[in-house]
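Student: this one's sequence-less:
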């Protein structure tokens, strides 16, 4: 169940970050409210995940996968620039998260 909480926490954090972008600097109310709700529930889900998953593993996965997803969403949805360095960096984040997960508890 802890891994499900972690997965939900990642999705909520990514959703909150997208809402932050859509709030246009705190000028649009609906995305702003969505952002606070997503971050609140996301951190709650992360807290529940930490009941069974080691902090170093859970946080690395949460932040790493969240960062990689936001990078990919930024490129696809928000039409951000794509450079070789950006793509390699996203791949390295994912490889790092996999590596940490392989060294963690089983």
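Tutor: That came in fine, so what should we check first? Note that this is a predicted model, so its numbers are computed, not measured. Numbers count the residues shown, from 1 in each chain.
Student: Only C-alpha atoms from now on, for both contacts and neighbour counts.
Tutor: OK.
Student: buried set for the one helix or strand residue 38 maps to?
Tutor: Taking DSSP states H and E as the definition, one finds residue 38 inside helix 29-49. Using 16 or more other C-alpha atoms under 10 Å as the test for burial, helix 29-49 gives 31-32, 34-35, 38-39, 41-43, 45-49.
Student: likewise stretch 53-71?
Tutor: Going by neighbour count (16+ other C-alpha under 10 Å), the buried part of stretch 53-71 is 53, 57-71.
Student: Check the offset of the next helix-or-strand element following the helix holding residue 38 from the chain's centre.
Tutor: Following helix 29-49 in sequence order, the next helix or strand is helix 55-76 (DSSP H and E). Centroid displacement of helix 55-76 relative to its chain, using C-alpha atoms, centre = their mean, to the nearest Å, is 4 Å.
Student: tell me the angle helix 55-76 makes with helix 29-49.
Tutor: 150 degrees (axes from the mean of the first three to the mean of the last three C-alpha atoms, to 10 degrees).
Student: adding another structure so you can compare the two:
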């Protein structure tokens, strides 16, 4: 159940960050409300996740997967640059999350 909550927290954070991009500096109402709602839901779900998953592991996964997902959304849907260094960085984030899980997530 903990990883399901964590996945939902990540999805809410990614949605909030994507909405923030469309809010144009919080000058557009609906995307701004979406950003705020996304982060409120993300933090509430992360707080519930921390009841069953160690804080270091949960936060590393939340931040790492969220960062990789937002970078991928930027590249594939928002027209941001795609380069070898950016792709390698995303790969390293994912590798780091996997290593954290192997090193003591249980």
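Tutor: Looks like it came in fine. Model, not experiment: these values are computed from the prediction.
Student: Work out the TM-score between the chains.
Tutor: Overlay of the two chains. TM-score (TM-score structural alignment, normalised by the length of structure 1): 0.97; 106 aligned residues with a C-alpha RMSD of 0.7 Å.
Student: Show me what the helix holding residue 38 of structure 1 is packed up against.
Tutor: Counting contacts by 3 or more C-alpha pairs under 8 Å, 6 or more residues apart in numbering; DSSP states H and E, helix 29-49 of structure 1 packs against helix 2-22.
Student: in what helix or strand does residue 96 of structure 2 lie?
Tutor: Using DSSP H and E, the element containing residue 96 of structure 2 is helix 84-102.
Student: Please enumerate residues in contact with that helix?
Tutor: Contacts of helix 84-102 of structure 2 from elsewhere in the structure, counted by C-alpha atoms under 8 Å, 6 or more residues apart in numbering, are 57, 60, 61, 64, 65, 68, 71.
Student: Let's see that with 6 Å instead.
Tutor: Identification of contacts with helix 84-102 of structure 2 by C-alpha atoms under 6 Å, 6 or more residues apart in numbering yields 61, 64, 68.
Student: Same check on stretch 62-71 of structure 2?
Tutor: Here stretch 62-71 of structure 2 has contacts from 10, 14, 90, 93, using C-alpha under 6 Å, 6+ apart.
Student: how does it look with 8 Å?
Tutor: Outside stretch 62-71 of structure 2, the residues within contact range by C-alpha under 8 Å, 6+ apart are 6-7, 9-11, 13-14, 17-18, 90, 93-94, 97.
Student: Over to stretch 19-29 of structure 1?
Tutor: 30, 31, 32, 34, 35.
Student: mind putting those residues in TSV, distance to residue 103 of structure 1 included?
Tutor: Converted to TSV, these look like this (distance: C-alpha to C-alpha, whole Å):
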residue	distance to residue 103 of structure 1
30	41
31	38
32	38
34	35
35	33
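Student: if you skip the residues just before and after it, what's nearest to residue 104 of structure 2?
Tutor: residue 57 (7.9 Å; C-alpha to C-alpha, 6 or more residues apart in numbering).
Student: ok, now which ones touch that neighbour?
Tutor: Neighbouring residues of residue 57 of structure 2 by C-alpha under 8 Å, 6+ apart: 100, 101, 104, 105.
Student: Can I have the buried ones of those residues as a ChimeraX selection?
Tutor: Selecting only the buried entries of these in ChimeraX, with 16+ other C-alpha under 10 Å as the criterion:
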select :100
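Student: From residue 39 of structure 2, how far off is the spatially most central residue of structure 2?
Tutor: Among the residues of structure 2, the one closest to the centroid is residue 66, at 1.8 Å (C-alpha atoms, centre = their mean). From residue 66 of structure 2 across to residue 39 of structure 2, the span is 12 Å (C-alpha to C-alpha, to the nearest Å).
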